[in-house]
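Engineer: sequence-free structure coming up:
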């Protein structure tokens, strides 16, 4: 099941505060249209009503396709500069905590997340 919450976000350009939906987890098997929203750049995108800034929110996002048995985890590039980020990983790059879902493929770019999802869906459909 997908998971989101409404948060107050301050525009980095003009400083105006407004509510935005922040998605933490996406599951296309249980939420119709969520994959299309992701591929349409509508997930975790901030649109400032005051100055028209459109920007990606720097938040972690897990995409788990339970029907097709794969997961992909997005981390913002800025996380790589935080020492605390690495406390969640072993030296081999694997997460410290196991999840109930399939082991996630880790990416640091939203476009790469979408490319990986497209690849896995086509492999599921056309692979052996």
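Structural biologist: Arrived safely. Computed from a predicted model, the values in this text were never measured in an experiment. Residues are numbered from 1 along each chain as shown.
Engineer: Please count neighbours and contacts with C-alpha atoms only from this point.
Structural biologist: Fine.
Engineer: ok, now which residue in the protein is the farthest from the centroid?
Structural biologist: Ranked by distance from the centre of the chain (C-alpha atoms, centre = their mean), the top residue is residue 128, with 28.2 Å.
Engineer: End to end on stretch 73-91, go ahead and measure it.
Structural biologist: End-to-end distance for stretch 73-91, by C-alpha to C-alpha, to the nearest Å: 18 Å.
Engineer: Below is an additional structure, to be compared with the one above:
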């Protein structure tokens, strides 16, 4: 499920405070248009609505990117969250998302276990690159268990 949150943003250019909706979680199966927002780096970008002010900038907001078809999650951790001990309250010392035992069992049975181990990134550019990497793996990679051929044609 994708999640929106409303925040107040003060424009650094004209000092007008405005409300803006930001995404804190993006599920690209439920909301496929958000994949393009992330890939084109338009997600959570502030654009001042004040007449005559053209200020635009990305907001540093933690966001989870969830691709159910690709079975992976990427968690961008904003700089402020990285320093906030409260951010870590649902993470183990190994960075695994802590969930109740019953929920963990259900995730395992339904193939959703990957949700507990998101790939953590520390810039939106890094998130973009990881998503592209996973898309290339999906398009060109091998299925687990496939053996490379011995004909020498695999190398590069």
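Structural biologist: Ah, there it is. Being a predicted model, the structure only gives us computed values, none of them experimental.
Engineer: Can you calculate the TM-score here?
Structural biologist: Superposed pair, TM-score by TM-score structural alignment, normalised by the length of the first structure: 0.83. Supporting alignment: 128 aligned residues with a C-alpha RMSD of 2.2 Å.
Engineer: what's in contact with the longest helix along the first structure?
Structural biologist: When the first structure is scanned for its longest helix (criterion: DSSP state H), the result is helix 110-126. With C-alpha atoms under 8 Å, 6 or more residues apart in numbering as the test, helix 110-126 of the first structure has contacts from 38, 39, 68, 70, 72, 73, 74, 107.
Engineer: Serialize these to CSV and add fields for distance to residue 5 of the first structure, secondary structure and neighbour count.
Structural biologist: CSV is the format used below for the contacts of helix 110-126 of the first structure (distance: C-alpha to C-alpha, whole Å; DSSP: H, G, I helix; E, B strand; the rest coil; neighbours: other C-alpha atoms under 10 Å):
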residue, distance to residue 5 of the first structure, secondary structure, neighbour count
38, 16, helix, 18
39, 20, helix, 16
68, 26, coil, 14
70, 24, strand, 18
72, 20, strand, 22
73, 18, strand, 20
74, 17, strand, 22
107, 22, strand, 18
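Engineer: For residue 51 of the first structure, state which of the residues you listed is nearest.
Structural biologist: Closest to residue 51 of the first structure out of those is residue 38 (23.6 Å), distances taken as C-alpha to C-alpha.
Engineer: which residue is nearest the centroid of the second structure?
Structural biologist: For the second structure, the residue nearest the mean C-alpha position is residue 65 (2.8 Å; C-alpha atoms, centre = their mean).
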